[in-house]
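> Fold the stuff below for me.
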Amino acid sequence: MQQTFPQSDNIVVITNPEIGLKQNAVNLNEVVEDINKRQNISGLVVIGNITANGKFDEFIWAQEILNQLTVPYFVVGGEKDYLFSEGKGSEISLLWGDDKQFINAENFSFVGINTFQSILPSRKYIDSETLHRLENKITSSQITRLFTFSFYPLNNTENSDQFSEVVFGKKYFSFVGKMDNTNSGKSIFEGFYLNRKDGWGYLLVSTKNDSVFIKKILGEEIKKKIKPEIIKTTFAKLSELPKNKQTSFISAGTKIWSVSFNHVKITSSVSDEENIYSVFGNGLINCVNASGKEIWHIETNKKISIPPLIENDLLVIVSDDGEIHTLNSKTGTSQQIIGIGERITSGISVSDVDDYGTILKSVIAGTEYGNLYCYELNTLDPIWTDQISDVNSELKVCSDIISSDSKIYFYDDRGTLYCRSAANGMLIWQIDAATGGWTIKNQSSFRLNKNNLIIINKDLLLVDEAGNLFCIDVLLGTVKWNIKNLNANGLIRLDNLNNLILPTTKNSVVVVSTTLRKVASEFELPFELKDETINDVVNIGTKLFVGLSNGWVYKVIPKQKVEKFFRASYAPVISIDELNGNCLVTDYDGNFTLLNLSKK
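Got it, this is the predicted structure:
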């Protein structure tokens, strides 16, 4: 929800409420009461950690307390809100409308900036959507002073130079939730933690010309009528831009086209013979043709983090709040929408269902409450529902659902693998983790990596959380063989010979022959990539293309050295796909680039 701050004398900054412990909630309630008694407050900013443990009920509790404020407010998440939460910080957008804010007052602007990546929350990064919106706001207004609010200092982010370019010429002052020894200066200030040894505290901030006055408000000092400490400091202004760092790289003669949408993209796209279909984190859905021209787009205002599916002329979309939406893939026209009322945690699968001799296409999804829902694809009329939980257990469907020969396969959050009928949901077989031998590191938060299940002929292949590979006979529901200690990261791809391509957590890519049941080859990546994550890999012709969390794409040719091939920006590669024999690369910032492979 976009806020508007009226112009008055003061703003309030609350830092690290960590709602979860009862006393912390008591402290926040008392701070809200104190603020509501004060005059001339234009607005309030809460910098994380909002929660103590990233639990959804802690977010709800914090919201219930903060909504008692009589002044407008917005929140900026902290590391516990992003790293510990199941939604990796998406709870902030769900409850408060956005994880970034741009608010203009009379003499300055307030800018709330998310410095986390939703797919790699441990990295410090400012997404292009934030930078693009900030640039537009600054360009369209006469504001010359900015207050920025972020958990990490902005100059600690990987792409801090891009932020510097946007705010160059403006005066700004930064409040942060967590500062380290590398950050200093008059224009950056670490927030005053709300929960103190002797009660609570917050900051009351005012300005005069280029001066910033920060007043430390302490509950105990109010009771004792002690005058608060006041810190006087100033806005800063960049006198020169940092030296440009080379971020992009394109092998000579490879680029066919590129397009940037400046929206966060966290899922792979799908394509047919003519077009590429994509969803973005803010609910944008679009269609781009093979020449990079946008054919249509729609804005759903829904958060979408599950990849779409294409089936004939129907595009199937699932929103995080549990809506299944079908669109005409040629026009973008909405066909059907149904709300499940539960968060879908499985991804979606299209399967054939035999309805008294008539073969119907169905869409199947699993939810956070362990429910399975099957709908007829064209009408979204219900076909069947089932539940894997019982009165003695609460289970969640947490893997992709894959289908083959009118059966579906998936995992729950305790690691039990299921085979069920796609026609009616009836259980055919199941294997628990102990019996199968696969590893669960944390039963309460067990979540499988994307695409870690695949079926080849009559075998189901899976990668567990320890990076081991298992092969299961889909007819008998028994483990046929396994390969331990591969350190696979959970992503499974196939090469042209149906060998498994398995990226590892040890800076390499392993190729496994399912016929020989052993590792056929392994490709080491350069040592400087040891701390990066392999986000995708694809086999095109005789080459492998590997996409990394630092934005680089490397080319691997068997029996030759691994070499750099492409980089659009700092943004992590989200997916690499073959498109008409060429290589399509998409990244976290919504950049799409088609690379020519005919000369390579």
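
> alpha carbons only for contacts and neighbour counts from here, please
Noted.

> Just the element for the spatially most central residue of the chain, please.
For the chain, the residue nearest the mean C-alpha position is Ser118 (3.0 Å; CA atoms, centre = their mean). Secondary structure assignment for Ser118, by DSSP states H and E: no helix or strand.

> how about the nearest residue to it, chain neighbours excluded?
In space, not counting the residues next to it along the chain, Ser118 is nearest to Lys88; the distance is 5.9 Å by CA to CA, 6 or more residues apart in numbering.

> Also this sequence, please, to line up against the first:
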Amino acid sequence: MKIKLLTLLLLIFASSLFAKNIKFAWITDTHIGYKNADKNLELIVAAINKIDSIDFIAATGDITEKGMTGELESAKGILDKLTKPLYVLPGNHDTKWSESGGAKFIELWNDDKFSFTIDNSLFIGLNSAIPWRGGGGHLQPDDLIWLKDELAKSDSGTDVYFFVHHPLNEEIDNWYKASNILRNYNIKLILHGHGHENKLYQLNKIPAVMCRAAFGKKNDSDWGFNLVTIDSGYISINEFNSKGSKSRWAAIDKNKSFEIPYIDQKKFENFNAEIIWQHDLESTVSPALLTWKDKIYSISDFGKDESKITCLDTLGNIIWQNTEYGIIRSRPAIADEILAAATVNGDLFTYDANTGQPLLAIGFDEPITSQLVTINYEGTKKLMIPKATNSNAAVVLGTASGKVYCYDLETLEEIWVNKNASGMIETLPLVYQNKIIFGAWDGYVYNIDANNGWLNWKWRGNKSFYYSPAACTPVTNGKNVYVVSPDKDLTAIDLLLGKTVWEENKYNAWESIGISEIGHRIFLKAYKDRFHILSAKTGKWVKEFDMNFDTDTMPHTPIEWKGNVLFALQDGIVYKIDKNFKLQKQFFMGDCRIHTIQKMGEGYFTASNMDGKIVFFKLK
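Coordinates of the predicted model:
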């Protein structure tokens, strides 16, 4: 008996001693679309395919430069040449300018996250990129639930390796939610991209490594990737590059214990508002809320390829909900009791706004990307489809290629189409009298006639794609149109002529602008630290507020009501500036970006964030 027991122990010891190492290639920030990036990735793929001992390849985001469909398809074509399994995540470059709002990435790679096991190791990757939003990252509530569920399936002794694009720190506003989940498991390493260099450090006491970009910092032909080897004692990382180097630059002791601090999760906090009610959809909400009469409409994600439309009343009760196949990134629109919503998969739906009863649906051959607006059509087009009402309501929408369509809202018959723009239309178009004004990702601002779709004028500032005035919502006082762009410019454009009236570059503008109720003042949330109140006539300062909020890239439209300015910051706080220029916090909604606040009747407002939290409130 003793001999058998000894033999068994020796076999267990030998199996652990000679357990198969796990090896994988790690690439990140390939930026297909950037100069020579495709050639570099071809060389990287060829080099990886020569390493027979690897088990898989991980790619941690910024696969493309702009997230364009052509770039994604090009990257997929190259990466498909890999002979071992590939697991891929998106980065902020794959989502900020995505012509499909992130849907194409999921279509090509089946998901934007991954989870799999090899022996006693779990490899799990989470998406931290935000569709149509730049700067830092965010972890979606749906994905955090998925992370919990995937980890719960593993044995207590399973080694966990966590992949993400952004570092798990303040680069992701709610990073601590993932850290608080991971601390309950045998987490060994965090692996991320984004920073374009090899780096070994700690994130909340967890060993972490950043991977170099696929191309070099100084020489775009200096390609490279990392090879990660996991054995019973260490995690070793070697860089492979165009110079033939295979040097080891990191070794992490797998068996070293460490305590991961629990980070208190920040809860809702009211400072000075009168909170009527709160509602949590517990799912990602991409567009701002829509309010109509005594109803509030919200669009939230429902799984990876469906969306949910929720209608609430002013008491916070759900009146109706509909689930649609497809991803909705755009704010819906409403007129004459009909609600219109559109998907980046190319479908336009209408519903009874009161009951949620589906009415009509039509398909397009490209993604619908703009926020929707309705107009009172006053043109001469005679419709072929008979109408049951005398409604003149029409819905206007923009697409990934830059087309603008106008459809009769009741029948969904096309009225006109404008094809002047050549870049994606993302913004909420400004409707003023018989004009529709919008920016596009081709660098232009367009003014088109609402009755026939003809171009009145187009205006261009900076010629760089990256500095297009496309994400801000234009505002007007009836004389000028005001836009901001990521080159830090604020511009007043003559509404009738499309000529520059004045331009200011000293306010550190980005993609957030609003206007007073009577049109005499501009409200501007800067890229960093400051909020400005400016003269609409001259662009000069009326008042500046140093708020010390660091970087904020969330597009947001400050609003005014009876001399009070309401706006929110990326840090999750809603603010009020009263008529005496007193700045006051209203409430904190959580570490998440807040959409534009919506007016709701006399003195009531609704605020929502990207985590699906809705607050109905009144100013004190």
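
> Please state their TM-score.
Comparison of the two superposed chains (TM-score structural alignment, normalised by the length of structure 1) gives a TM-score of 0.79, and 567 aligned residues with a CA RMSD of 4.1 Å.

> returning to what we had before: which residues touch the residue nearest to the centre of structure 1?
Shown in contact with Ser118 of structure 1 (CA atoms under 8 Å, 6 or more residues apart in numbering): 82, 88-90, 266.

> The residues you listed in strands, which ones?
If you go by DSSP state E, the contacts of Ser118 of structure 1 have nothing in strands.

> Trace Asp589 of structure 1 over to structure 2, please.
Per TM-score structural alignment, the equivalent position to Asp589 of structure 1 in structure 2 is Asp611.

> Return the mean post-superposition distance for the one helix or strand Asn226 of structure 2 maps to against structure 1.
Taking DSSP H and E as the definition, Asn226 of structure 2 sits inside strand 224-230. Here the mean offset of strand 224-230 of structure 2 against structure 1 after fitting is 4.6 Å, by mean CA distance after the TM-score superposition for structure 1.

> for that strand, the distance to its chain's centre please.
29 Å (CA atoms, centre = their mean, to the nearest Å).

> next one: stretch 365-383 of structure 2
25 Å.

> cool, and stretch 179-191 of structure 2?
Centre to centre, stretch against its chain (CA atoms, centre = their mean), the figure for stretch 179-191 of structure 2 is 25 Å.

> Check the separation of the first and last residues in it.
Taking CA to CA, to the nearest Å, the first and last residues of stretch 179-191 of structure 2 lie 13 Å apart.

> quick one: what helix or strand has the aligned partner of Tyr351 of structure 2 in structure 1 in it?
In structure 1, the residue paired with Tyr351 of structure 2 is Leu327, using TM-score structural alignment. Using DSSP H and E, Leu327 of structure 1 maps to strand 323-328.

> In terms of secondary structure, what does that strand contact?
On a contact count with 3 or more CA pairs under 8 Å, 6 or more residues apart in numbering; DSSP states H and E, strand 323-328 of structure 1 meets strand 314-318, strand 334-339.

> mean offset of that strand relative to structure 2 (after superposition)
Mean for strand 323-328 of structure 1 is 2.2 Å (mean CA distance after the TM-score superposition for structure 1).

> How about residues contacting that strand?
313-318, 333-341.

> give me that answer again for 7 Å
313-318, 333-340 (CA atoms under 7 Å, 6 or more residues apart in numbering).

> Highest neighbour count among those residues?
In terms of neighbours by other CA atoms under 10 Å, the contacts of strand 323-328 of structure 1 top out with Val318 at 27 neighbours.

> right, and that residue touches Ile306 too?
Yes - between Val318 of structure 1 and Ile306 there is a contact under CA atoms under 7 Å: 6.4 Å.

> Other residues contacting the longest strand along structure 1?
Across structure 1, the longest stretch assigned as strand under DSSP E is strand 344-355. For strand 344-355 of structure 1, the external contacting residues (CA under 7 Å, 6+ apart) are 306, 320, 322, 359-368, 397-403, 406, 422-423.

> From these, list just the buried residues.
Buried by 16 or more other CA atoms under 10 Å: 306, 320, 322, 360, 362-368, 397-403, 422-423, out of the contacts of strand 344-355 of structure 1.

> how many other residues sit next to Asp231 of structure 2?
Counted with other CA under 10 Å, residues neighbouring Asp231 of structure 2 total 15.

> Give me the distance between Glu563 of structure 1 and Tyr570 of structure 1.
Going from Glu563 of structure 1 to Tyr570 of structure 1 by CA to CA gives 18 Å.

> Which one's more surrounded, the two?
A count of neighbours by other CA under 10 Å puts Tyr570 above the other of Glu563 of structure 1 and Tyr570, at 21 against 14.

> Could you find the counterpart of that one in structure 2?
Under the alignment (TM-score structural alignment), Tyr570 of structure 1 maps onto Asp591 of structure 2.
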